[in-house]
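Asker: Any chance you can model this:
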Amino acid sequence: MAEYMKEQEKPLATETDPIDVEESNPPFSADRTSRPRWRCIICCGCCAAILLILAMLVLILMFTVFRVKDPILRMNSMKVRGLNLLGNASLRPDMNLTVEADVLVKNPNYAPFKFSKVTTSVHYDTFVIGEFVSPAGRAEARKSVRTNVTIIIMVDKVSQVPRFRGDLGEGILPVSTFTGIRGKVKVTDVFKKSIFVQMNCTMNWNLSSLAIQNRNCKSTRVEF
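Answerer: Here you go, the predicted model:
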């Protein structure tokens, strides 16, 4: 009976007494679930950055290395040998009249420009009075190649031009030249382009001074 009374005298736990629950039910750890999420975000960010860099690199290459530019034709020099013969009233087919020209092919691309035969012709009014075909060639990447052209003028055709007598009296023959070159620039199997470039030059042959005057040349690309 005395023992029963002692147990009854023991105070009960109050609401204010602290209760230690760490041993039986530990709190939820946020670090364990947030780490995989952050790793996924970092991985996705790195992949997106790499793809963005690759896209920018391809875009830069398309506007620089992979961009195919038009080759440039340039007439460095031109000479007419036998121009004094045109002052003769009686022109004969056996008269030796030649045009010597130095044509430059400039390749601004990062790949070689392979071209076929180069055709150069001399025109007086609407008549072709001379023509020359140069062999095929190759202009290396960002380099130039020179082609020497020698055109034999058909004197009998010059005399057949209706305006020749009038131009002969003035001592000036307005002539023009045409140079056409066809080729291909191949950077890769995807980035390649066929190109046809032409150069038109106008000038005056002075029969008194035996000089070429007012020479003006323009190089353009022809779509085909």
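Asker: CA atoms for contacts and neighbours, from now on please.
Answerer: Noted.
Asker: so who does the residue nearest in space to the middle of the chain touch?
Answerer: Nearest residue to the geometric centre of the chain (Cα atoms, centre = their mean): Lys69, 1.8 Å. The contact partners of Lys69, by Cα atoms under 8 Å, 6 or more residues apart in numbering, come to Pro108, Asn109.
Asker: Also this sequence, please, to line up against the first:
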Amino acid sequence: MDVEKANHSRKRNRTCCCIGTTICIIIAIVIVVLILALTVFKAKRPVISYDNMSIKELDASFDITKFKVHLNLTIDVDLSIKNPNKVGFKFSNSTAFLNYRGQLVGEVPVPADEISASETKAMNVSLTLLADRLLSDSDLYSDVKSGVLALSSKIRLSGKVKILGLKFHAVSTSSCDFSIYISNRTIADQTCKYKTQL
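Answerer: Predicted structure coming up:
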């Protein structure tokens, strides 16, 4: 009888030891996963940077009789999108915008893409000013006559980062104010702002 009790007690101790060890291992795994999720694999915001802006096409002429300006303008914009995450960032179709005095005067689609972990991807967009949108703008005549045209551009990328089976929504926005100097066909006074949300 004592032998049976001793065997039963040993089995019980072994069972308790196995259960305790299993619980400790599970807790350790959960702690390691949490530490990785909060450090190495923590979702970080992708950043869009304006690297270079140049005038691809510029033609401005006056119609004095009608007090109008004929303007053709295309700007090449070199962008870079940095993904600081240890996993890929996939963004959906987007659009780059060109504005004049708060009015939308040009837009170009930015196709959906994926950026690998810790990669910086270069991108080029050509923004064309749609002159027909400015036919009724009286400020355009005086701005072109002065030789300086103040514009702004904006791009917003919306996508997802998948970390340890969880999806994080990320939005990166970049905008630049700049001036076109018509006489020497240059871009100056560039001020850019970058904003990201996770």
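Asker: What's the TM-score once they're superposed?
Answerer: Counting by TM-score structural alignment, normalised by the length of the second structure, the TM-score of this superposition works out to 0.77. Behind it: 179 aligned residues with a Cα RMSD of 2.7 Å.
Asker: still on that earlier bit, and the residue nearest to the centre of the first structure, that's in a helix?
Answerer: No - Lys69 of the first structure: not assigned to a helix; according to DSSP: H, G, I helix; E, B strand; the rest coil it is coil.
Asker: so what corresponds to it in the second structure?
Answerer: Here Lys69 of the first structure is matched to Lys44 in the second structure, going by TM-score structural alignment.
Asker: Val155 of the first structure now?
Answerer: Using TM-score structural alignment as the criterion, Val155 of the first structure maps onto Ala131 of the second structure.
Asker: How about Val58 of the first structure?
Answerer: Matched across to the second structure, Val58 of the first structure falls on Val33, judged by TM-score structural alignment.
Asker: swap in Met199 of the first structure?
Answerer: Taking TM-score structural alignment, the alignment pairs Met199 of the first structure with Ser174 from the second structure.
Asker: Would you mind listing the outside residues contacting the helix or strand harbouring that match?
Answerer: Assessed by DSSP states H and E, Ser174 of the second structure sits inside strand 166-181. Outside of strand 166-181 of the second structure, the residues that reach it under the criterion Cα under 8 Å, 6+ apart are 43, 45-50, 147-162, 186-198.
Asker: Check which helix or strand Ile25 of the second structure maps to.
Answerer: helix 2-38.
Asker: so what does the following helix or strand past that helix touch, helix or strand wise?
Answerer: From helix 2-38 of the second structure onward toward the C-terminus, using DSSP H and E, the following helix or strand is strand 47-63. Packing contacts for strand 47-63 of the second structure, counted by 3 or more Cα pairs under 8 Å, 6 or more residues apart in numbering; DSSP states H and E, involve strand 68-82, strand 166-181, strand 186-197.
Asker: one more time with 6 Å
Answerer: Other helices and strands packing on strand 47-63 of the second structure, by 3 or more Cα pairs under 6 Å, 6 or more residues apart in numbering; DSSP states H and E, are strand 68-82.
Asker: ok, back up a step: would you pull up how far the strand holding Ser174 of the second structure lies from the middle of the chain?
Answerer: 6 Å (Cα atoms, centre = their mean, to the nearest Å).
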